[in-house]
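Trainee: build the 3D model from these lines:
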Amino acid sequence: PSECLLHSFLFLAVFGRAIHAMARISDEFWFDPVEKGLALRSVNSSRSAYACVFFSSMFFQHYCWTAVSEPCQKEKQLPLPCKLIMKAVLPVFRCANVLERNVEKCSISSSAGAQHITFQLLCKHGIVKTYYLTFQECDPLQAVFAKHLCPNILKVHSRLLADVMIHFPTSQEEITLAVTPVKVCFKSYTEEDADFSRTMVTEIHLSPEEFDYFQVGVDSEVTFCLKELRGLLAFSEATSVPVSIHFDRCGKPIAFSIEDMVLEANFILATLCEAQKEAASQE
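Mentor: Below is the predicted model:
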């Protein structure tokens, strides 16, 4: 059977946080094992937010992506990618501290003829928890976005970015990122007709020296949803990998990504264009 085995709390917590980050985008996600590793993908209903987290085969203690039906037959790929319901998977990776205390290994497997994926938690004291999650076969999900062509690229430690986002209330739905060659500003986004006497406006300014990499080719001000970014930050903090931000002018997507030797994550979010901002202010 096709199988991958997650070993040690560190990897298990990282994988679990990836699932939770996906849950901020959609109530379902694509589970897509390929020869080089396992990809998790998600897109929201309005297709304004897309996420992909790819775990290299080296991330796992053991990774096998094909099934052999007969010794003389060629190896046969499983009927994947497939789609899983998020609320069925979330209980498997409920919270990191429970995983740390109780779970030693996590096995994820599926057989060629099966209509489910098996998540098995091997816990302390010989306890084994097994979850059989049915899946739906589906077409591949892929976002087309050439982030390397973006004129603006920022690279910042996830801890610093998380510290910035703490200052925005959980009720804040959208924020604006404004950049020039000499400064970066994160600020609350509010419609022009909002009652400012009842609205808390937050602005946080950073200098280029606070970034690991700083390239601003065009002055820009982009507004995007904060919910999906919070999920990525919780995930990236577990990996201690810097976050790269690629973007252009408003109306074009913004990409938040992390990458190291064993995993790569890309969260691509739509940004408000001027026409949308004007419509929001007129409503």
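Trainee: CA atoms for contacts and neighbours, from now on please.
Mentor: Will do.
Trainee: surely F31 is in contact with A39?
Mentor: Yes - using C-alpha atoms under 8 Å, F31 makes contact with A39 at a distance of 6.3 Å.
Trainee: between those two, tell me which one has more neighbours.
Mentor: Neighbour totals were compared for F31 and A39, and F31 leads with 22 against 19 (other C-alpha atoms under 10 Å).
Trainee: what sits against the more buried one?
Mentor: Applying C-alpha atoms under 8 Å, 6 or more residues apart in numbering to F31 gives the contacts L38, A39, L40, R41, L80, P81, C82, K83, L84.
Trainee: what's the first helix or strand after the helix or strand harbouring it?
Mentor: Under the criterion of DSSP states H and E, F31 resides in strand 28-34. Downstream of strand 28-34, the next assigned helix or strand under DSSP H and E is strand 37-43.
Trainee: relative to the whole chain's centre, how far out is that following strand?
Mentor: 9 Å (C-alpha atoms, centre = their mean, to the nearest Å).
Trainee: pull out the buried residues from stretch 266-283.
Mentor: N266, F267, I268, L269, A270, T271, L272 (16 or more other C-alpha atoms under 10 Å).
Trainee: correction: stretch 219-236
Mentor: By neighbour count on 16+ other C-alpha under 10 Å, the buried set for stretch 219-236 is 220-236.
Trainee: helices along the stretch 151-283 of the chain, start to end?
Mentor: 158-165, 226-239, 274-282 (DSSP state H, counting those that start in this stretch).
Trainee: what's the second one in contact with?
Mentor: Residues from elsewhere that reach helix 226-239, judged by C-alpha under 8 Å, 6+ apart: 13-14, 17-18, 20-22, 24-25, 49, 158-159, 161-162, 165, 172-175, 242-243, 256, 258, 267.
Trainee: another sequence for comparison is provided below:
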Amino acid sequence: MEFTLSDNALKTFARCITCLARIGNELAIQASSSQLLFHTINSSRSAYECISFKPGFFDAYTVSGNSVQCSVLLKAVCAVLRTPIANIDHLTVRLPDPDAPKVRWILDCYNGMRKSYWITCNVEPDIQHLSLDRQKFPSNFVVRPRDLNRLLANFQSSLQEITIIATEPSSLPLDAANEIGGKAVELRSYMDPTKDSDTLLHTQLWIDPKEEFLQYVHTGDPIDVTFSVKELKAFLSFCEGCEVDIHLLFEKAGEPVLLAPKFGLEDGSHSNFDATLVLATMLISQLHEGAVSEPPAGATRAHPNTEERNASYMEQENCRADASSELPSDHTRIWSDLSASAFKSITPQAERQAQGETVLNGDGGREIQRISTMQISRSGAGNNPIDSNLYP
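Mentor: Predicted coordinates for the structure are as follows:
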């Protein structure tokens, strides 16, 4: 396998690596004559990202044999790209043969300097593969990255999980519609019920999709999804750097959320690259059963200017955020596992948990039900890992 790229393609490639590094630690590379796949999964297996490149994305692209796959540390790849992109004439990545122990990365700079790096391949690469049909998600919206960044700026930077509530405008009761100005989408900071909520800042933001979104599709009863903010912001930065809109697709609580760049085309078939981020969501809905979400008493009324639309309030005057820990809450760690079947070795206890068994939290003895698992299959010998339904 060998490919070379330069100019704008090199800038996009560097953004892809940066985004992948903010999701997981290991970069799985799968190459065939038709496409090159980069994908990673985070340590808690609650986030999976895949980026595909077509041969036309590169200045030169060759693959010997049917397919090639290997795995390297993303930290090492990021070290290669520490050289400013503006100083690089072109980048060449070379794997001499499928069983080669190292991948060679070559930087040819404008000043005539050539830098070569050899990154060791993992002996047993943990190759994951996830296939989801974008057409099967009933609800979705498209938003400009800068607009979504502006909306998220209303929340604390230490926020770990966020809830999105989608409502059909025509289904709102008259009193609720008058109270929130007919706004059909709500962003809400997730509050861990195991923590003292009296000391935390709780923010709710109501949005008119006609004002903020380029596209909004939702029919039927209100639904909500709660997922990690960290991976959302990583993908948001990636789409903003690539100057493309972000497409977010979802179904309901407990089902995965899918994010993808929106190239302005129906399926992105004319783009030389594509990306997909899949986030597991909390199993328990944050909506009250049978009730539409209503603003809390004393909340700030909606305003046509989104900058003034922050309806956040404090339960107590002395608010403090737990920003020291980067780990997600216990709920996310337990409910957001994509699939225990993707582990190299599965203990009997993990297997029982993957089948939806109710487990006990040792801290408080409270019962927590695991998230509905998503199917991730490991690529095995004799299978072509490139043939997938990830991109319909």
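Trainee: can you give me the TM-score here?
Mentor: The TM-score (TM-score structural alignment, normalised by the length of the first structure) is 0.86; 268 aligned residues with a C-alpha RMSD of 2.5 Å.
Trainee: ok, back up a step: average offset of the strand holding F31 of the first structure relative to the second structure?
Mentor: With mean C-alpha distance after the TM-score superposition for the first structure, strand 28-34 of the first structure departs from the second structure by a mean of 1.2 Å once superposed.
Trainee: what range does that strand cover in the second structure?
Mentor: Across the second structure, the stretch matching strand 28-34 of the first structure (TM-score structural alignment) is residues 26-32.
Trainee: tell me the residue in the second structure aligned with C52 of the first structure.
Mentor: With TM-score structural alignment as the criterion, the equivalent of C52 of the first structure in the second structure is C50.
Trainee: the helix or strand harbouring that match vs the first structure, mean deviation?
Mentor: Element membership of C50 of the second structure [criterion: DSSP H and E] is strand 47-53. Here strand 47-53 of the second structure, set against the first structure after superposition, deviates by a mean of 0.8 Å using mean C-alpha distance after the TM-score superposition for the first structure.
Trainee: and that strand, what does it pack against?
Mentor: strand 36-41, strand 273-279 (3 or more C-alpha pairs under 8 Å, 6 or more residues apart in numbering; DSSP states H and E).
Trainee: how much does it deviate in direction from strand 36-41?
Mentor: Comparing the axes of strand 47-53 of the second structure and strand 36-41 via axes from the mean of the first three to the mean of the last three C-alpha atoms, to 10 degrees yields an angle of 170 degrees.
Trainee: neighbouring contacts of strand 47-53 of the second structure?
Mentor: Strand 47-53 of the second structure is contacted from outside by 16, 20, 23, 35-42, 231, 272-280, 338, using C-alpha under 8 Å, 6+ apart.
Trainee: ok, now with 7 Å
Mentor: For strand 47-53 of the second structure, contacts defined as C-alpha atoms under 7 Å, 6 or more residues apart in numbering pick out 20, 23, 35-42, 272-280.
Trainee: most centrally placed residue in the second structure?
Mentor: Geometric centre of the second structure, nearest residue: L277, 3.9 Å, by C-alpha atoms, centre = their mean.
Trainee: show me what it aligns to in the first structure.
Mentor: Alignment note (TM-score structural alignment): L277 of the second structure maps to F267 of the first structure.
Trainee: hang on, that match packs against I258?
Mentor: No - if you go by C-alpha atoms under 7 Å, F267 of the first structure and I258 don't touch, sitting 9.1 Å apart.
Trainee: chain center to the longest helix along the second structure, what's the gap?
Mentor: When the second structure is parsed with DSSP state H, its longest helix is helix 7-21. Distance, stretch centre to chain centre, for helix 7-21 of the second structure: 16 Å (C-alpha atoms, centre = their mean).
Trainee: name the helices or strands packed onto that helix?
Mentor: Packing contacts for helix 7-21 of the second structure, counted by 3 or more C-alpha pairs under 7 Å, 6 or more residues apart in numbering; DSSP states H and E, involve helix 229-241.
Trainee: relative to strand 47-53, how tilted is the helix it packs on?
Mentor: Using the same axes, to 10 degrees, the direction of helix 229-241 of the second structure lies 20 degrees away from that of strand 47-53.
Trainee: helix 229-241 of the second structure against the first structure, how far on average?
Mentor: Following superposition, helix 229-241 of the second structure is found to deviate from the first structure by 1.1 Å on average (mean C-alpha distance after the TM-score superposition for the first structure).
Trainee: for that helix, grab the matching residue range in the first structure.
Mentor: On the first structure, the counterpart of helix 229-241 of the second structure by TM-score structural alignment is residues 226-238.
Trainee: all helices for the stretch 1-150 of the first structure, in order.
Mentor: Going by DSSP H, counting those that start in this stretch, the stretch 1-150 of the first structure shows helices at 9-23, 86-89, 96-102.
Trainee: tabulate those in JSON lines, adding columns for mean neighbour count and distance to C150 of the first structure.
Mentor: JSON lines is the format used below for the helices of the stretch 1-150 of the first structure (neighbours: other C-alpha atoms under 10 Å; distance: least, C-alpha to C-alpha, whole Å):
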{"stretch": "helix 9-23", "mean neighbour count": "22", "distance to C150 of the first structure": "24"}
{"stretch": "helix 86-89", "mean neighbour count": "16", "distance to C150 of the first structure": "32"}
{"stretch": "helix 96-102", "mean neighbour count": "14", "distance to C150 of the first structure": "35"}
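Trainee: so which of these gets nearest S57 of the first structure?
Mentor: helix 9-23 (12.3 Å; C-alpha to C-alpha).
Trainee: starting at the chain centroid, how far to that closest one?
Mentor: Offset of helix 9-23 of the first structure from its chain centre (C-alpha atoms, centre = their mean): 10 Å.
Trainee: that older thread, next, count neighbours for the closest residue to the residue nearest to the centre of the second structure other than its chain neighbours.
Mentor: Nearest in space to L277 of the second structure, with sequence neighbours left out and distances taken as C-alpha to C-alpha, 6 or more residues apart in numbering, is E49 at 4.4 Å. By other C-alpha under 10 Å, the residues close to E49 of the second structure number 25.
Trainee: ok, the residue nearest to L78 of the first structure when sequence neighbours are not counted - how many residues close by?
Mentor: Leaving aside its sequence neighbours, L78 of the first structure sits nearest to A112 (C-alpha to C-alpha, 6+ apart; 5.3 Å). Counted with other C-alpha under 10 Å, residues neighbouring A112 of the first structure total 17.
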